[in-house]
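Peer 1: predicted structure and sequence below. I'll ask about it afterward.
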Amino acid sequence: MRLIRTPSMAALTAFEAAARHESFTLAARELSVTESAISRQIHLLEESLNVSLFVRVKQRVILTRPGRLYSEQVRASLRALEQDTRAIAAHGSGRGNLELAVLPTFALEWLIPRLPAFYARYPDIRINMGVRTAPFSFENEHFDVAIHHGKAIWPHATLEFLFGERMVAIAREDLIGGPLTHAEDLLGYTLLYSTTRPESWRQWFELAGVDRMPESINSAGFELQSMVVRAAEAGLGIGLVPEFFVPEAAWEKGVIRAHPLSMPAEDSYHLVYPLETRDKYPLQCFREWIHEQAAAFATELELPMQTT
């Protein structure tokens, strides 16, 4: 029986980079080594495993099926090792990084402007942010915590309520000539919405007392709420967005409330984390701070509170 030794970190790192780029040249550039060094590590790895990980086609390298499977496994292992290393380095020192998955518009318009206050209180902690717009498995990602918008449902994780929100219709004043009195008047314009909330306009019109909407309406969808705001600011139509996502600069540039009705959103913002990470010092600090910020913000804007 042939003994298979665990590959070296140098070989695994070279393979992961080469597999991700499907290029020895780009892998060498990323790792600041020579292309021949990458090629040598891959050769030793293939020889050790007795498996071809790449097919060489002219100037390109293409992953084989075993190579693609192994690259996914290696990438997950390296990510877990990196996360564990960060965690042990931060343990007991009061220092460390917090890996946060966040909604992009929420980060831009709400969280990032408040972070100076967090860093003033906790100068030894740094928050690294990545974008995630849907629930995911913490076991398969490097994140410690997430900000979630939606129902209080997330597999194998703890959710803590932050605050609700109100949706408002916005548009350029020179597009609509001033606030519209009747909800039906909005149907004469292109209705802008976030594709993450496809039913928002229907819900708004129902709340406004419009029992029957036309079968076909002129609408345009955008993935991010910030895109809806910018589209309304550009005069593309009337957008339906959370009011606190509209920056002060947009109001100053001629954006107005297109109709006085504001709609409490069905869903809320939550802090989400795996129960086993609750005692991590960076998470404890961030959790305490963001709950303070959320409570003050909800009180100031009289936002919808959690219902039981």
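Peer 2: Perfect, thanks for sending it.
Peer 1: please count neighbours and contacts with C-alpha atoms only from this point.
Peer 2: Noted.
Peer 1: how about the contacts made by the spatially closest residue to Gln225 that is not a sequence neighbour?
Peer 2: Leaving aside its chain neighbours, Gln225 sits nearest to Ser194 (5.7 Å; criterion: CA to CA, 6 or more residues apart in numbering). By CA atoms under 8 Å, 6 or more residues apart in numbering, Ser194 lies in contact with 221-225, 228, 241.
Peer 1: separate out the buried members of these.
Peer 2: 221-222, 224-225, 228, 241 (16 or more other CA atoms under 10 Å).
Peer 1: what's the closest of those to Val74?
Peer 2: Distance to Val74 across the buried ones among the contacts of Ser194 (CA to CA) is lowest for Leu224, with 32.4 Å.
Peer 1: OK, contacts around that closest one?
Peer 2: Taking CA under 8 Å, 6+ apart, we find Leu224 in contact with 104-105, 194-196.
Peer 1: switch to 10 Å and redo it
Peer 2: By CA atoms under 10 Å, 6 or more residues apart in numbering, the residues touching Leu224 are 103-106, 133, 193-196.
Peer 1: can you check Ala232 too?
Peer 2: Neighbour list for Ala232: 169-172, 175, 190-193, 226, 238-240, 250, 255-256 [criterion: CA under 10 Å, 6+ apart].
Peer 1: check which helix or strand it maps to.
Peer 2: Using DSSP states H and E, Ala232 sits within helix 225-233.
Peer 1: and here is the other one:
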Amino acid sequence: MIAPRRFLPSISSLLALEAVDRLGSASAAAEDLNLTQSAISRQLKQLEQQMEVDLIARDQMRMQLTPGGANYAKEARVILSRLAQASIKLRANPDGGSLNLSILASFGLHWLAPRLKDFVAQHPGITVNLQTHNLPFSFEAGTAQAAIHYGTRDWPGVQYLPLMPKHVLPVCAPDFLSAPLSEPADLLGYPLLHLETHPDCWEQWFALHEVSAERLQGMLFDQSSAMTQAAVHGLGIALLPTFLAESEITAGRLQLAISGAPVSLGEYFLVWPPDHADDYPLIQFRNWLVAQIATEEF
């Protein structure tokens, strides 16, 4: 439900407030918005009258927003940015809308991207825009309507669709070992590569194999792709998700460091804020993902 009209200021007054907050003066705001300085002042005055709150600290030599006005301007900036993005999406795809999806780079590149063509074929009116992230972020501060999340249900304020467990394999360059190792504990004698966002993966892997391993050290990477390349070039042993490890093994760039079945260290989810739950593009994407997952074997 939309708030009463008296609480909904005009776009032009919000633009004036945002520009003054960002640029620090009415003259700079006027130049930025291609208006006169008096027009900026009128917009701010009208906004103050509508809100019944002082937004400008008039005892200052230089135009400065009050603390309340500055906070209001920051909120307005987020709203104006989201409105502009919505307008861009509408013009780009007036028939079916679009979905801004934030993805984990390795999952998006190696699992989602090869299958996304099927979604596009089934829903030609919906555009999927991809952006990458490493850690949970605030949906309110960005443009993403949904995201791929790995780990546990520890992202607050979102709804979850479980996708699949993350199965991992220890891999290394073909010439890194003279022969695959026979015991999990043997890996402790070699350099292990770590992912910055999940630095305890090796500890979890060893614990599942009943091997005591704490505070393991080694090279640290912010992306699975960078860690994969490090393993390919013989810098150590990496724990990679099966969809990434198996493709590298098939290509001959990596091999198993130790024989054995992959183990699960977490789960992939699709997450979204509740206020986007009924977005048509997101509903169609969720339904498509459910159908895709139903055909997979984990």
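Peer 2: Received, thanks. Everything numeric here is computed off the predicted structure, so don't read it as measured data.
Peer 1: TM-score for this pair?
Peer 2: Overlay of the two chains. TM-score (TM-score structural alignment, normalised by the length of structure 2): 0.74; 279 aligned residues with a CA RMSD of 4.2 Å.
Peer 1: measure the residue nearest to Gln225 of structure 1 to Ala265 of structure 1 for me?
Peer 2: Plainly put, Ser194 of structure 1 is 13 Å away from Ala265 of structure 1 if you go by CA to CA, to the nearest Å.
Peer 1: quick revisit: weed out the non-buried ones from the contacts of Leu224 of structure 1.
Peer 2: 103-106, 133, 193-194.
Peer 1: quick one: which of the residues you listed sit in helices?
Peer 2: Using DSSP state H, the subset of these located in helices is 104-106.
Peer 1: scan structure 2 for its longest strand.
Peer 2: strand 159-172 (DSSP state E).
Peer 1: for that one, name the packing helices and strands.
Peer 2: For strand 159-172 of structure 2, the elements it packs on are strand 146-151, helix 201-208, helix 224-232, strand 238-241, helix 242-250, strand 255-256, strand 263-272, helix 280-294, judged by 3 or more CA pairs under 10 Å, 6 or more residues apart in numbering; DSSP states H and E.
Peer 1: so which of the ones you listed is the most packed in?
Peer 2: When those are scored by mean count of other CA atoms under 10 Å, the highest mean neighbour count falls to strand 238-241 (a mean of 25).
Peer 1: other residues contacting that one?
Peer 2: For strand 238-241 of structure 2, contacts defined as CA under 10 Å, 6+ apart pick out 106-107, 110, 165-173, 191-195, 201-202, 205, 224-225, 227-232, 245-246, 248, 254, 256-257, 262-265.
Peer 1: I figured Met129 of structure 1 hits Glu99, correct?
Peer 2: Yes - between Met129 of structure 1 and Glu99 there is a contact under CA atoms under 10 Å: 6.2 Å.
Peer 1: what's the longest helix anywhere in structure 2 packed up against?
Peer 2: In structure 2, taking DSSP H as the definition, the longest helix is helix 67-92. Packing partners of helix 67-92 of structure 2 (3+ CA pairs under 10 Å, 6+ apart): helix 11-23, strand 98-103, strand 127-132.
Peer 1: can you state the mean residue-to-residue distance of the second one versus structure 1?
Peer 2: So that's strand 98-103 of structure 2. On superposition with structure 1, the mean distance recorded for strand 98-103 of structure 2 (mean CA distance after the TM-score superposition for structure 1) is 1.2 Å.
Peer 1: first vs last residue of stretch 205-225 of structure 2, how far apart are they?
Peer 2: 20 Å.
Peer 1: now do stretch 170-178 of structure 1
Peer 2: Distance across stretch 170-178 of structure 1, first residue to last, is 11 Å (CA to CA).
Peer 1: so what touches that stretch?
Peer 2: 179, 185-186, 188-189, 191-192, 228-241, 243, 246, 250-251, 253-260.
Peer 1: try it again at 7 Å.
Peer 2: Contacting residues not belonging to stretch 170-178 of structure 1 are listed as 232-233, 235, 237-240, 254-258 [CA atoms under 7 Å, 6 or more residues apart in numbering].
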